[in-house]
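below are the sequence and a predicted model for it; my questions follow.
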Amino acid sequence: MSNSPFLRISGAVEGVAPDAGVAAHYGEPLREQRALARGTAVVDASHLGVVRVAGLDRADWLTSLCTQVLTVGGHGESLILSPQGRIEHQFAFADDGECTWLITEHDGASPLAEFLNRMRFMKQVEVTDLSGERFVFASMGAMAALDGISDAVVWDDPWTGIAAGGTQYAAIAPDEHPGTRYRMRFTIVSAEDRDRLLAAARAGELTMAGMLALEALRVAAWRPRFAREVDERALPHELDLLRSAVHLNKGCYRGQETVAKVHNLGHPPRRLAFLDLDGMDGRLPAPGALVRDGDKPVGRVTSTVLHYDEGPIALALLKRNVDPRAALRVDLDLAAQVADGAVAESEAGAPEQVDAYQTVIVAPDAGDAAQMAELRRKFRGQR
C-alpha cells in the first residue's frame, strides 16, 4: 500500500508493522491518547483492509462460513476458522442494506477476499477487495466530522458488551469489564472524503491522533487484535473472543466442532492476560518477548503500550496453568523505545527483565461449560 497523505501533516511519525503507512503519532502520543479517549480526535487507520460483499445471498452465505450471525443492516465481529478451529481471519462487518462491508488487517484483505471467492459456488454474491479505494478512520464514539459524511459506512465495536449468542470468559463481572468503556468506531469513507478530512486536519479544524493512541486504549480494554494476539495456534477461547465474535447457537460452520468441544468439555491451552509493567526506565518489551515465572518461560507478550493513565501495560498469552498470583518477569532482549517506537538489541549476556503484575482475563478454568452446568444443577438440588 502507498503511504497515507496524513503522514505529510507536520509532526507525523510513521508507524511500524502492522501499522506502517499511517502515523504512529503526530508528536504528542500521550496528549493524543487523552484527546481520543475524550472523543475529540480521529485516527487515520486507512492502512486497514476493506472488502465489500454484495448480492442477495450475502447475509446467509457469510453466516454459513463464519462464527457469527450476519444480517442485512446488522454489524458485529466475526471469525473464519480452520477445520481444527484455529483463527484464520478476524473481521468487523457492517451491512448498509445494500452491501456488507468487512474491515480487516491490511495484509488480511486479499486472502480474505480470495477465500470468499473460492466459496461462492452458485450463490448470488460478489466479493471485491476495495483496499486503496475505501479508507477507515477510527474514533471513540460519534465525531461530527465523520458523521457528516453522507455515504460513510459506520461500525461500532461490539466489545462494549457480550454479543448475542456469546459468552464471556473474563474473570470479572460483565459491567466491570474495561471493554464497557471502549466505544471504538470505524468509519469507512471514499477517497474524496478522505481528502476533505485531510484538508480539515491541515486547517486545524480536525484533531488527529496516531495509531499508538488507539493501541493504548485497545490494550487497556483487553481487546485482542488479529495482527498482535493471533498466531497460527490461536483458538477464539484463548482470547475471550466468544465475547464478541462467536455465536454459540448458530448453524454449522468450519471449526465449529472444536469451538463446541473446548467450550463445553475442555479448557483452552493458553489464556490472555493483562500485565502492568514496571517500566521506570522508559522501555517496553517488544511484542514476542518471553514472559517468565522464575526462569521458566510461560508465555509471550503480544502487545505493549505506554498508557496516558495506567503507564506501561501489555497483553500476553500465557500457558493456562500459570498461577494467577505468580510474580512474573518479562524479557527486555528487544526493548521498544517509548520516544520513537524503534527497536534496539540489548547487550549480550543474561536478558534484562522487567517485573510484570498479572490481571487474569481468561480464567485458568475457563471452558468446561457442560461440567459447570452439571455442578450448578447438583448444587440447586442440594438446597
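Okay, I see it.

please make it C-alpha for all contacts and neighbour counts, starting now.
Noted.

what comes up buried for whichever strand in the chain runs longest?
With DSSP state E setting the assignment, residue counts place strand 296-307 as the longest strand in the chain. Going by neighbour count (16 or more other Cα atoms under 10 Å), the buried part of strand 296-307 is P297, V298, G299, R300, V301, T302, S303, T304, V305, L306, H307.

next one for the comparison:
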Amino acid sequence: MTETAPSPLLGLPGAVADEGGIAAWHYGQPLAEQRTAIERGAVFDRSDRDVITITGAPRLEWLHSLSTQHLTSLKPFEGTETLFLSPTGRIEHHANVFDDGETVWLDTEPGAGEALLKFLQLMKFRTEVDIVDATGEWALLTVTLGAEDSSPEPVHQPVPVAKFAAKDLAAVPTAVLPGKAVPDMGWIRRTDALGVHTVDWMVPRDDSLPGTVEQMEQAPAGSWAFDALRVAAKLPRFGVDTDEKTVPHEVAAWLASAVHLDKGCYRGQETVAKVHHLGQPPRRLVRLHLDGSTEPPPAHGTPVTLGEKEIGSIGTAVQHYEDGQIALALLKRSAAEKPDQEFETGGQTAVQ
C-alpha cells in the first residue's frame, strides 16, 4: 500500500496528531467535540483509512463469491459492509463497500489495506478486474449532521439489497447534506452509524481538503471523539476489537450489517452456517461501563477478569463525554450472558 501522508487537516487550529501521525486525534477539546458531533454535527478526519478500488464488469460478482455479503444486488450509489473469512470462518478482513456504477470502493482500517490488497490480488486468477491501491489519492471524512438535522430518515433495506441507501454527491448534495455547501467531487454514502444522521464522504486527498471542510461549516473532530461515539454505539474496529480467532457471530454489529446468512459458496461459509444453526460462538463483543477510578482508560489488550479467572480482554477503551469511561471487550460467552455481573479490568470495576 501507498505510505499514507499526514492529513492536511492537521494544519487546522488546535490539531493534535494521533499516534500514527496521519490524522487528527483531537482539536484541543475532545469531549466537547463529541457533544458537538451529536448535537450540531461535526467532520471527523478519517483520512488514515486504507482505500482500494476495483473496476471491471465482473467486480461485484467476483467480490460476492469471496465475501460474506450479498453483493450482486448492490446497485450504483449504494453501500454496505462485508467480511472476508479464513477457511475455518475466522475474520481475516473487514471493509466498507460502495459502488458508483463503474468502480467498487473498499475502505478498511489503517494498516489493514495491504493484507486485503494482497488477498484480492491472489484471488483474482483470470477474473477481468483491476485492483488499485487508492490510498494516496483519496481520503475518507465522516460527517455527523447532529440531532437538530431535519433531513429525511435513511432507507434501511433488507439483505440482499444493500443495508444503506446512498446517493451520488454530485447529483443530490442538498438531499444528503441539507444546507451545507459541498463541492462537486467524490462520493457520499449515508450510514447513520453513530446514532445520529451520519454520512461517509470520500474526497480527493490534496491541499484543498482544509478548504473543503471549511465550506461545510461543520466543526472538525478527531479520532478520540469518533472512537468514543462508536464505542457507545457498539461498533468495533477490525484488529483492535477483534483478533485472529474472531468469528462473525461474536460481533453482533457485523453479523447484522456485513453477513448474509442465506448465501453460500464463499470461504468460511460452512463455519458461519454451523454456528448459526447448531451452536453458539465462544465469545461475544460487549460494551463495558468502567467506574473511572483510574486514569487513563485501560490500554488495548488489558485482561478482563471475573474473580481470579481471566474471561476476556479490552479492545477500545475511551472517555465518553456523558458516560465516562466505556470500552468494548471480547468476553467468554458464559460471562457475557450475565449482564449484571461485575468484572475487573485495569484496576477498575466494569459492568455491561
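All right, it came through fine. Note that the structure is a prediction, hence the values are computed from the model and not measured.

who are the packing partners of whichever helix or strand comes after the longest strand of structure 1?
Using DSSP states H and E, the helix or strand that follows strand 296-307 of structure 1 towards the C-terminus is strand 311-319. Counting by 3 or more Cα pairs under 8 Å, 6 or more residues apart in numbering; DSSP states H and E, the packing neighbours recorded for strand 311-319 of structure 1 are helix 211-220, strand 270-277, strand 296-307.

so strand 311-319 of structure 1 matches what in structure 2?
Mapping strand 311-319 of structure 1 onto structure 2 (TM-score structural alignment) gives residues 324-332.

superposed on structure 2, where does the longest strand of structure 1 end up, distance-wise?
Here the mean offset of strand 296-307 of structure 1 against structure 2 after fitting is 0.9 Å, by mean Cα distance after the TM-score superposition for structure 1.

which secondary structure elements does that strand contact?
Looks like strand 296-307 of structure 1 contacts helix 211-220, helix 226-229, strand 283-285, strand 290-293, strand 311-319 (3+ Cα pairs under 8 Å, 6+ apart).

tell me which of those lies nearest to M372 of structure 1.
Nearest of those to M372 of structure 1, taken as Cα to Cα: strand 311-319 at 21.6 Å.

residues in contact with the closest residue to P87 of structure 2 other than its chain neighbours?
Distances taken as Cα to Cα, 6 or more residues apart in numbering place G268 nearest to P87 of structure 2, at 4.5 Å, with adjacent residues excluded. By Cα atoms under 8 Å, 6 or more residues apart in numbering, G268 of structure 2 lies in contact with L85, S86, P87, T88, G89, R90.

only the buried subset of these, as a PyMOL command please.
To isolate the buried ones among the contacts of G268 of structure 2 in PyMOL, judged by 16+ other Cα under 10 Å, type:
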select buried, resi 85+86+89+90
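
among the contacts of G268 of structure 2, which recur in structure 1?
Of the contacts of G268 of structure 2, the ones still in contact in structure 1 (both residues aligned by TM-score structural alignment, their matches' Cα atoms under 8 Å) are L85, S86, P87, T88, G89, R90.

okay, whatever residue of structure 1 lines up with the second one and G49 of structure 1: tell me how far apart.
The alignment partner of S86 of structure 2 in structure 1, by TM-score structural alignment, is S82. In this structure, S82 of structure 1 lies at 21 Å from G49 of structure 1, with Cα to Cα, to the nearest Å as the measure.

for T67 of structure 1, same thing?
20 Å.

out of these two, which sits in the busier spot?
T67 (29 against 25; other Cα atoms under 10 Å).

what segments of structure 1 are helices?
29-38, 58-65, 106-118, 144-147, 191-202, 211-220, 226-229, 256-265, 369-382 (DSSP state H).

tell me the angle of the last one relative to helix 256-265?
Yep, that's helix 369-382 of structure 1 we're talking about. Going by axes from the mean of the first three to the mean of the last three Cα atoms, to 10 degrees, helix 369-382 of structure 1 is angled at 30 degrees with respect to helix 256-265.

chain center to helix 369-382 of structure 1: distance?
34 Å (Cα atoms, centre = their mean, to the nearest Å).

and if you look at stretch 327-342 of structure 2?
The chain centroid and the centroid of stretch 327-342 of structure 2 are separated by 22 Å under Cα atoms, centre = their mean.

equivalent analysis for stretch 23-42 of structure 1, please.
Worked out by Cα atoms, centre = their mean, stretch 23-42 of structure 1 lies 18 Å from the chain centre.

which non-adjacent residue is nearest E126 of structure 1?
A54 (5.0 Å).

residues in contact with that neighbour?
A54 of structure 1 neighbours (Cα under 8 Å, 6+ apart): E98, C99, T100, V125, E126, V127.
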